[in-house]
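Undergrad: Okay, predicted coordinates and the sequence, questions at the end:
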Amino acid sequence: MLYQRDNGWKALNPEQKENITVFCEGYKQYLDAGKTERKCVTEAIRLAEARGFISADSKTTLVPGDRVWFNNREKNVVLAVIGQQDIAKGANFVVSHIDSPRLDIKQQPLYEDTELALMKTHYYGGIKKYQWASRPLALHGLVVLKNGQKVDITIGEQDSDPVFTIPDLLPHLDHKVQRDRKASEVLKGEEMHILVGSEPTTINDETIKDRVKYNILQKLNEAYGIVEEDFISAELQLVPAGKARDVGIDRSLVGAYGHDDRICAYTSLKAILDIDHTPQTTAICFLVDKEETGSTGSTGLQSRYLEYFMDELITKIRHQDYSARVLRQCLWNSRALSSDVNAGINPLFKSVHDEQNASKLGYGLVLTKYTGSRGKSMTNDADAEYIAQLRQLFDSAGIKWQVGMLGKVDEGGGGTVAKFLAHYGIRTIDAGPALLSMHSPLEVASKFDIYETYRAYQAFYG
């Protein structure tokens, strides 16, 4: 008989549906609070400390049951619950990324044209650029002044805030300039400039040439104490303005920016926070950065930070009985879920999927044996023995799960952090919910799948 699963909503009673609703309200609040990787880290630590986790730096010794966190440069956070088993026998990792596609402000962004002030951007991650025009955008980020002072900026999320937008070309005039462009060039990268103002300064000084730009700089200085040169040491990001919302008359879906991959970040975070006993195996929730641009940099998973914090954990657990060999043993004996999303079947574009091997919304957690593209290039490709263990685990816990792959064989594809975990010998598979409209300003997920992903991570930690 062909492997198949049922829609997960069918067998739920009213109490179970209410549990899902309550859980997803917490998730929507997390999305609204964490629209950048830095804010995700801040919110994760806040939630962790409320549940008894403390900074690992404050501990010289770790014993079973201890609950600690690590913070790497405000862009990675690690939560660990120390287990009873010798750490050399491995740990259970759930690894998610907290960066999402967005627009970054360039280092010298501000200019004036036709008496309008604009800022230049550079897109981050894989986006359809045209989806970002003519929509309200919010500015989030950090400016570090020359003296080292940090200035946090958030504009566009409150109802009273102004927003920003990329002005698109009206259909009456786009025939020669834009209409015949390929979809990837309907809006080009160097055309993605945001409007930031139109009012000229009232200062009567003939040496001021760009009077609207000057007025914007005045207002930024008054509000935040920054000058134009400070953009050089800034991390400012544009994201869709507004809150996560329920989608559909039955409210069974959540529409939001950043499901990929904060849907896995929140469920893995909540699962480790809700551990109410000392697990047999040490449980680790690792929220990482830079996945959308290749996991490079000191906060991406290709850095050595995993080795760094595991070295710290093992040293504090074993003290004198520690060596580099123990670290290698621990990692080689560990198991991981690369908790990332999959592409659910889009009913408007079914042709890109092999329906027999594609995931669907409402069918629970998706196990993705391999990612990559065309010939499984750059994939982890989980081994059969490990998949069998997870099948047994999830079935015994009554968790709804399915299998999926990222489109037809020659259609495209993509990658996750799984291959970087596997580099250490950690047995790894991709495991997360299915999405519609992935990498768009409004991605869509099933509430049932969100909750079932949380339950799956709970079982895995346990």
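TA: Thanks, I have the structure now.
Undergrad: From here on, just use CA atoms for contacts and neighbour counts.
TA: Noted.
Undergrad: can you pull the buried residues of the helix ranked longest in the chain?
TA: In the chain, assigned by DSSP state H, the helix with the most residues is helix 14-33. Neighbour-count burial for helix 14-33 flags 17, 20-21, 23-25, 27-28, 30-32 (criterion: 16 or more other Cα atoms under 10 Å).
Undergrad: Look up how far residue 431 lies from residue 391.
TA: Noted for residue 391: a distance of 12 Å to residue 431, by Cα to Cα, to the nearest Å.
Undergrad: again with residue 8
TA: Counting by Cα to Cα, the separation of residue 8 from residue 431 is 17 Å.
Undergrad: same thing with residue 74?
TA: Distance, residue 74 to residue 431, using Cα to Cα: 25 Å.
Undergrad: try residue 164
TA: Distance, residue 164 to residue 431, by Cα to Cα: 36 Å.
Undergrad: Same question for residue 241.
TA: 29 Å.
Undergrad: could the buried residues of helix 14-33 go into a markdown table alongside distance to residue 357?
TA: Shown next, in a markdown table, are the buried residues of helix 14-33 (distance: Cα to Cα, whole Å):
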| residue | distance to residue 357 |
| --- | --- |
| 17 | 28 |
| 20 | 27 |
| 21 | 29 |
| 23 | 29 |
| 24 | 27 |
| 25 | 31 |
| 27 | 28 |
| 28 | 30 |
| 30 | 32 |
| 31 | 30 |
| 32 | 33 |
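Undergrad: then this one, side by side with the first:
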Amino acid sequence: MLKFLVRTTAFTALSVALASSATLPLAAQETPLNPDGKVASKSVWLTLTPQQKSDVFAFAEPYKDYLRHAKSAGLSTAEFLSLAKAAGFTEFTSPSQIKPGAKLIFDNRDRAVVFAVIGSDSVETGTRIVATHQDSPHLNLKSRPVVGAPGSVALLKTTLYGGIKKYQWSNLPLALVGRIDTTDGRHLQVNIGFAPGDPVFVIADAAPHSDSLLRTRTYTTVLAGEEMNPVAGSIPSEKNSVADQVMAALRAKFNIKDEDLVAAELELVPATQPADVGIDNGLTGSWGQDDKALSYAASRSIFDLKGTPKKTAMVYVTNFEEVGSINNTGANSQFLDTVFTELMDAQKKGASALDVRHALRNAAVLSADCNDGVNPLFPGNSEASNAAIVGYGVTIKRYGAGFDPNAEFTARIIALLDKNNITWQTQTPRVEVGGGGTIGGFLSARNMEVLDVGIPLLSMHATYEMSSKVDHWSIYKFFGAFYGME
């Protein structure tokens, strides 16, 4: 019998009680119950043995180390490639490598990657795939990024990447990361703002002494897009402006021409580092956990996979999800099709396009992406009976409107979770209030069976997001069990 789990917590009830009932929608005041009238579930923390609790905290430490380095999609890929090779994975170079038990890397331009452990069954009979994305909201530099500004400073001109609340990025130390590829063929890594002694970049806010002209701006327009420009320098010379001096410093530091910046991929990200949140150390705080959290959990789960699975196990880490999964490293590219073709052609010489389509049709996919959790300050933003709660385990996301998988596939996943004693919950946003999207649609368009799953975050898409260590550990365990699903 399938268990229909509805979640609530003591802190949700407390938040609702503290809030004014006159200002909260009725949905926020509901107390979800099971048919027997009892509260449906409890925190995963309360189900752990002492050893499991120790495992949860141990799992969080290398994750934080990954977050310290994975400040862009390219840097994230580099971290994963290093971890994969340490776990015995090798770059795919020849069809002869594709044999049961082989651990292979399919690298797509160092910005997206597939890790595969070849199973004993043919790829055509089915695969088990966890698909994630490793890009996170940030600011990109424009092609001509340095401009002078009033107040005798130079600014960096930026464009927005992903859904952000712009006001959160002011008065915050920002670091500059990415790459510059020069016209003379050099590849330069840029990382300014994280090393001791590095300068940082800051978007200046208006002082309360002189901001009366700005006070009519609303919540989402405190800063306009063209105002998201951090200070890059402030010292002129007798002959040159501050902007000229900043450009001269960039030329000297990287030995580049102005035109090289046109080809650069440079991002501004918070110059903060991950840390535990709360006196009990139960949460991980960091920028970029959507969706680096699940990219790490998925990658770790396949790196830790023992033996030869029956079905080929794969992790697909993509790029550009926050802007629509576009470009040749996003989930809407042909890269995954190419990987399937390589696998099929090695196992079935002269495999046809129809053979590849059969392999895609038989694939089972978890589209793993973070979701927002019930906010302790704003519980009314969620619909209580279908809201995901931090610390309550894996989220099965049900969006409706054609985004959900077939019922039989969802039932298989629920049975797998229950069989492995992995706590799970559901999330459906409040109607006409919330929403979201994942890469799942691009995979189901290939006739794959796809279910959206995740873990809840607090302050999702903010400059500092919070995740529960027990949720992260739970979904890691879930991915490991999924690879063995019949």
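TA: Thanks, I have the structure now. What you see is a predicted model; the values in this text were computed from it and never measured.
Undergrad: Could you tell me the TM-score of the two chains?
TA: Here the superposed chains carry a TM-score of 0.94, computed using TM-score structural alignment, normalised by the length of the first structure; 447 aligned residues with a Cα RMSD of 1.3 Å.
Undergrad: sorry, back to before: quick check on residue 8 and residue 431 of the first structure: which one has the bigger neighbour count.
TA: Per other Cα atoms under 10 Å, whichever of residue 8 of the first structure and residue 431 has more neighbours is residue 431, with 30 against 17.
Undergrad: Figure out the helix or strand that the more buried one lives in.
TA: According to DSSP states H and E, residue 431 of the first structure maps onto strand 427-432.
Undergrad: what does residue 151 of the first structure give?
TA: strand 150-155.
Undergrad: Helix or strand: which one has the residue positioned nearest the centre of the second structure?
TA: Geometric centre of the second structure, nearest residue: residue 291, 0.7 Å, by Cα atoms, centre = their mean. Using DSSP H and E, residue 291 of the second structure falls within helix 289-303.
Undergrad: got it, and residue 180 of the second structure?
TA: Assigned by DSSP H and E, residue 180 of the second structure falls in strand 174-181.
Undergrad: Kindly report the same for residue 213 of the first structure.
TA: Per DSSP H and E: helix 211-224 holds residue 213 of the first structure.
Undergrad: and for that helix, what are the contacting residues?
TA: Helix 211-224 of the first structure is contacted from outside by 110-112, 115-117, 151, 196-201, 208, 226-228, using Cα atoms under 8 Å, 6 or more residues apart in numbering.
Undergrad: what's the angle from that helix to strand 150-155?
TA: Helix 211-224 of the first structure and strand 150-155 are oriented at 120 degrees to each other (axes from the mean of the first three to the mean of the last three Cα atoms, to 10 degrees).
Undergrad: in helix 211-224 of the first structure, what's buried?
TA: Of the residues in helix 211-224 of the first structure, 211-218 count as buried by neighbour count, 16+ other Cα under 10 Å.
Undergrad: how far out from the middle of the chain is it?
TA: Taking Cα atoms, centre = their mean, to the nearest Å, one finds helix 211-224 of the first structure lying 33 Å from the centre of the chain it belongs to.
Undergrad: how about residue 132 of the second structure, what's its match in the first structure?
TA: Alignment note (TM-score structural alignment): residue 132 of the second structure maps to residue 96 of the first structure.
Undergrad: my read: its match touches residue 284, true?
TA: No - taking contacts as Cα atoms under 8 Å, residue 96 of the first structure lies outside contact range of residue 284: 11.2 Å.
Undergrad: Which residue in the first structure aligns with residue 79 of the second structure?
TA: Aligned partner of residue 79 of the second structure by TM-score structural alignment: residue 43.
Undergrad: oh sorry, the question was meant for residue 268 of the second structure
TA: Taking TM-score structural alignment, the alignment pairs residue 268 of the second structure with residue 238 from the first structure.
Undergrad: What of residue 157 of the second structure?
TA: Following TM-score structural alignment, the counterpart assigned to residue 157 of the second structure within the first structure is residue 120.
Undergrad: Buried ones in the strand or helix carrying the match of residue 79 of the second structure, by neighbour count?
TA: Element membership for residue 43 of the first structure (DSSP H and E) is helix 37-50. The neighbour-count check on helix 37-50 of the first structure (16+ other Cα under 10 Å) flags 37-42, 44-45, 47-48 as buried.
Undergrad: that older thread, measure the match of residue 132 of the second structure to residue 76 of the first structure for me?
TA: With distances taken as Cα to Cα, residue 96 of the first structure is found 10 Å from residue 76 of the first structure.
Undergrad: Find residues that contact each of those two.
TA: 286-288.
Undergrad: Just tell me what residue 199 of the second structure corresponds to in the first structure.
TA: Under the alignment by TM-score structural alignment, residue 199 of the second structure pairs with residue 162 in the first structure.
Undergrad: who touches the residue nearest to that match when sequence neighbours are not counted in this structure?
TA: Leaving aside its chain neighbours, residue 162 of the first structure sits nearest to residue 156 (5.4 Å; criterion: Cα to Cα, 6 or more residues apart in numbering). Neighbour list for residue 156 of the first structure: 137-139, 162-164, 241 [criterion: Cα under 8 Å, 6+ apart].
Undergrad: What subset of those is buried?
TA: Neighbour counting with 16+ other Cα under 10 Å marks 137-139, 163-164, 241 as buried within these.
Undergrad: so can I have TSV of those residues showing distance to residue 411 of the first structure?
TA: Listed next are these as TSV, based on distance: Cα to Cα, whole Å:
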residue	distance to residue 411 of the first structure
137	31
138	33
139	35
163	37
164	35
241	32
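Undergrad: which one of those residues is nearest residue 308 of the first structure?
TA: The nearest member of these to residue 308 of the first structure, counting by Cα to Cα, is residue 139 at 32.9 Å.
Undergrad: Report the separation between that closest one and residue 101 of the first structure.
TA: Going from residue 139 of the first structure to residue 101 of the first structure by Cα to Cα gives 14 Å.
Undergrad: swap in residue 30 of the first structure?
TA: Taking Cα to Cα, one finds residue 30 of the first structure at 17 Å from residue 101 of the first structure.
Undergrad: what do you get for residue 307 of the first structure?
TA: Distance from residue 307 of the first structure to residue 101 of the first structure, counting by Cα to Cα: 27 Å.
Undergrad: With neighbour numbers in mind, choose between these two.
TA: Between residue 307 of the first structure and residue 101, counted using other Cα under 10 Å, the more crowded position is residue 101 (25 against 14).
Undergrad: Name the nearest residue to that one, ignoring sequence neighbours.
TA: Nearest residue to residue 101 of the first structure in three dimensions, chain neighbours excluded: residue 125, at 4.7 Å (Cα to Cα, 6+ apart).
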